[in-house]
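J.: I would like the atomic coordinates for the input below:
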Amino acid sequence: MTNRSFVVAAAVLLCLLLDSHNTASAFVQQQRRTESTSRLTAVSNNDNNNGLSSSSSSSADSQKRRSMMQMAILTAATAGLPATSQAATKSRSDGYNLQKSDDEWKSTLTTRQYNILRTGGTEQQYSSVLEAEERTGTYNCAGCSTPLFLSKEKFHSGTGWPSFASALVGVEVEKKNMLAATLGGSEVRCKNCGGHMGDLFNDGYIFPGTPAEKTGKRFCIDGVALNFKPDEGTVVVGDEVPTKVNYYFS
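T.: This next block holds a predicted model:
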């Protein structure tokens, strides 16, 4: 093994070891979302081969994945220790503008809202009415009404969770080294109250024709953690369960 290869390998291993403590507790939730992404990648590759042979398509996909991994390894090797943000180190109450006791949160939120916003839980796929919402408007934090996402950035990812290509300034994203973020995602919170929203994945490229293709990002958000304020009409609470589920992509 050359000195360069050894340095890169050591850097990757170090980053993974240092980041494992922060990501272990969220592994089960992340696994569900990551498995959905894996299935979507297979579907996307199959639907967009444009008549190319399966061998050439597979080769192109392998090259893209290899390039992404090379970029992640290079970043890990040159960046050194993983970056740590306030979102990764502070609790969901301390340090945020809106302060409430645990009992106060329990009295103002529904059971599902509390589980997600205050304990970092994950809703069942397709269990929020906002997953299929298509009207123009703004998606706000269900805990404090802070604007977080615009409808023009929303797209149907097929994962079962509301997905957005970008976020407003009211969103706080946990910072990790690129390798850890690519493999496991980064936690998304409300910057005002610290409420857990979901996770950010850097896989927007697998959703051609959507806003995510341009940003390269997919904010995978729990609909229960949001309320939708349409430009016209009344506010829709994300905790509402849909009467009909549509399984489709944008």
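J.: use CA for all of it now, contacts and neighbours both
T.: OK.
J.: burial measure for residue 54, as a count.
T.: Neighbourhood size, residue 54 [other CA atoms under 10 Å]: 12.
J.: Apologies, that question was intended for residue 65.
T.: By other CA under 10 Å, the residues close to residue 65 number 12.
J.: Also residue 43?
T.: Residue 43 is flanked by 12 other residues according to other CA under 10 Å.
J.: Doesn't residue 200 belong to a strand?
T.: Yes: assessed with DSSP: H, G, I helix; E, B strand; the rest coil, residue 200 lies in a strand.
J.: ok, it - contacts?
T.: By CA atoms under 8 Å, 6 or more residues apart in numbering, the contact set of residue 200 is 173, 185-188, 217-220.
J.: Repeat the analysis, applying 10 Å as the threshold.
T.: Residue 200 sits next to 163-166, 173-174, 181-182, 184-188, 217-221 when contact means CA atoms under 10 Å, 6 or more residues apart in numbering.
J.: Strands - which of those land there?
T.: 163-164, 173, 186-188, 218-221 (DSSP state E).
J.: Output those as a markdown table; include the columns distance to residue 127 and neighbour count.
T.: Below are the ones in strands among the contacts of residue 200 laid out as a markdown table (distance: CA to CA, whole Å; neighbours: other CA atoms under 10 Å):
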| residue | distance to residue 127 | neighbour count |
| --- | --- | --- |
| 163 | 14 | 26 |
| 164 | 17 | 26 |
| 173 | 24 | 21 |
| 186 | 22 | 25 |
| 187 | 20 | 26 |
| 188 | 19 | 25 |
| 218 | 19 | 29 |
| 219 | 17 | 29 |
| 220 | 14 | 23 |
| 221 | 12 | 24 |
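J.: Need these in a markdown table (columns: distance to residue 201).
T.: Converted to a markdown table, those look like this (distance: CA to CA, whole Å):
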| residue | distance to residue 201 |
| --- | --- |
| 163 | 10 |
| 164 | 10 |
| 173 | 11 |
| 186 | 7 |
| 187 | 9 |
| 188 | 10 |
| 218 | 5 |
| 219 | 6 |
| 220 | 7 |
| 221 | 11 |
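J.: Out of these, the closest to residue 15 would be?
T.: Distance ranking of the ones in strands among the contacts of residue 200 against residue 15, using CA to CA, places residue 186 first at 14.9 Å.
J.: One more, please, to line up against the first structure:
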Amino acid sequence: MKALIFIPLFVLLSQAACTQQDKTTDLDYTTATSGQEPLPDYVRQALNSETLADTVARTEEEWLKLLTKEEYYVLREEGTERAFANEYNDNKKEGIYYCAACHNPMFTSYTKFDSGTGWPSFYAPISKERVKEVEDRTMGMVRTEVECARCGSHIGHVFPDGPEPTGLRYCLNSVALDFEPKK
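T.: Presented below is the predicted three-dimensional model:
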């Protein structure tokens, strides 16, 4: 009798957990911290000025000429910069974070938080269309890589241990980002 009660209860709880998880993936990322407040005009202007239709495709030789050695290592060779020794981990200024390779606006200071990991972390991109998530099986583990949706450059990884409202932590390389403060 106990088993008959336990099984439906387990199924119900499992469905509730999956439903809760699905809610975070339906979040409108074009809104600010609470998921309800509209983003400021300067963020919307940046999104409107840079379209994803302007896909950036370059040869590796062209990337080598355009990027510094460290940028090339991270953006094109999928490297990682050292924790705590990067430009944007402690940045508290209000503004927009762009892909360092193609100037695609991807993250805003509204969703940035201190994760304690030593890399700049965000709980959501400006828009889901601005980033691409790809399965990464390197280093003997399965992770989710974050790439720029416009040029395919490696930006960092996303993990399911971030704060609400998404529960995600986009852990990014500063060298893969350019920051423009609010004007």
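J.: Any idea what the TM-score comes out to?
T.: Put the two chains on top of each other and the TM-score (TM-score structural alignment, normalised by the length of structure 2) is 0.65; 129 aligned residues with a CA RMSD of 2.4 Å.
J.: follow-up on the earlier one: with respect to residue 58 of structure 1, which of the ones in strands among the contacts of residue 200 of structure 1 is nearest?
T.: Among those, residue 218 lies closest to residue 58 of structure 1 (CA to CA), at 23.2 Å.
J.: out of everything not next to it in sequence, what's closest to the residue mapped onto that closest one from structure 2?
T.: Matched to structure 2 by TM-score structural alignment, residue 218 of structure 1 sits across from residue 169. In space, and not counting its chain neighbours, residue 169 of structure 2 is closest to residue 162: 4.3 Å by CA to CA, 6 or more residues apart in numbering.
J.: So the one you found is in contact with residue 168, correct?
T.: Yes: Residue 162 of structure 2 is within contact range of residue 168, at 4.1 Å (criterion: CA atoms under 10 Å).
J.: shared neighbours of those two, which are they?
T.: Jointly contacting residue 162 of structure 2 and residue 168 under the rule CA under 10 Å, 6+ apart are 121-124.
J.: could the residues you listed go into TSV alongside distance to residue 67 of structure 2?
T.: Output for these, formatted as TSV (distance: CA to CA, whole Å):
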residue	distance to residue 67 of structure 2
121	23
122	24
123	27
124	26
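J.: For the helix ranked longest in structure 2, which residues meet the burial criterion?
T.: Taking DSSP state H as the criterion, structure 2 has its longest helix at helix 2-25. Within helix 2-25 of structure 2, the residues that count as buried by 16 or more other CA atoms under 10 Å are residue 24.
J.: How are the strands of structure 1 distributed by residue range?
T.: If you assign secondary structure with DSSP E, the strands in structure 1 sit at 137-141, 147-150, 154-155, 163-164, 171-173, 186-190, 196-201, 218-221, 226-230, 236-237.
J.: With respect to residue 61 of structure 1, which of those lies nearest?
T.: Nearest of the strands of structure 1 (CA to CA): strand 196-201, 18.2 Å.
J.: What residues in structure 2 pair up with the closest one?
T.: Residue span in structure 2 matched to strand 196-201 of structure 1, by TM-score structural alignment: 154-159.
J.: Mean deviation, that stretch versus structure 1?
T.: Compared with structure 1 after fitting, stretch 154-159 of structure 2 deviates on average by 0.4 Å (mean CA distance after the TM-score superposition for structure 1).
J.: Can you give the distance of that stretch from its chain's centre?
T.: In terms of CA atoms, centre = their mean, to the nearest Å, the centre of stretch 154-159 of structure 2 is found 6 Å from the chain centre.
J.: Let me know the distance separating the aligned partner of residue 107 of structure 2 in structure 1 from residue 120 of structure 1.
T.: Taking TM-score structural alignment, the alignment pairs residue 107 of structure 2 with residue 149 from structure 1. Going from residue 149 of structure 1 to residue 120 of structure 1 by CA to CA, to the nearest Å gives 19 Å.
J.: Compare those two (neighbour count), which wins?
T.: When neighbours are counted by other CA under 10 Å, residue 149 comes out ahead of the other of residue 149 of structure 1 and residue 120, with 25 against 20.
J.: so which of the strands of structure 1 gets nearest residue 21 of structure 1?
T.: Comparing the strands of structure 1 by their distance to residue 21 of structure 1 (CA to CA), the top pick is strand 186-190, with 13.8 Å.
J.: Aligned to residue 159 of structure 1, what sits in structure 2?
T.: For residue 159 of structure 1, the aligned position in structure 2 is residue 117, judged by TM-score structural alignment.
J.: Report how many residues lie close to that match.
T.: Applying other CA under 10 Å, we find 11 residues neighbouring residue 117 of structure 2.
J.: What of residue 78 of structure 1?
T.: Residue 78 of structure 1: 11 surrounding residues under other CA under 10 Å.
J.: Tell me who's in contact with the match of residue 159 of structure 1.
T.: 83-84, 89, 171.
J.: okay but residue 133 of structure 1 is in contact with residue 150, surely?
T.: No: taking contacts as CA under 10 Å, residue 133 of structure 1 lies outside contact range of residue 150: 12.0 Å.
J.: Residues in contact with both of the two, list them for me.
T.: Between them, residue 133 of structure 1 and residue 150 share these contacting residues under CA under 10 Å, 6+ apart: residue 228.
J.: Would you mind finding the match for residue 108 of structure 1 in structure 2?
T.: By TM-score structural alignment, residue 108 of structure 1 lines up with residue 66.
J.: residues contacting that match?
T.: Shown in contact with residue 66 of structure 2 (CA under 10 Å, 6+ apart): 60, 72, 101.
J.: Give me the distance between the nearest residue to the second one once chain neighbours are set aside and residue 10 of structure 2.
T.: Counting by CA to CA, 6+ apart, residue 72 of structure 2 lies nearest to residue 64, which is 6.6 Å off, once chain neighbours are set aside. Residue 64 of structure 2 is 54 Å from residue 10 of structure 2, where distance means CA to CA.
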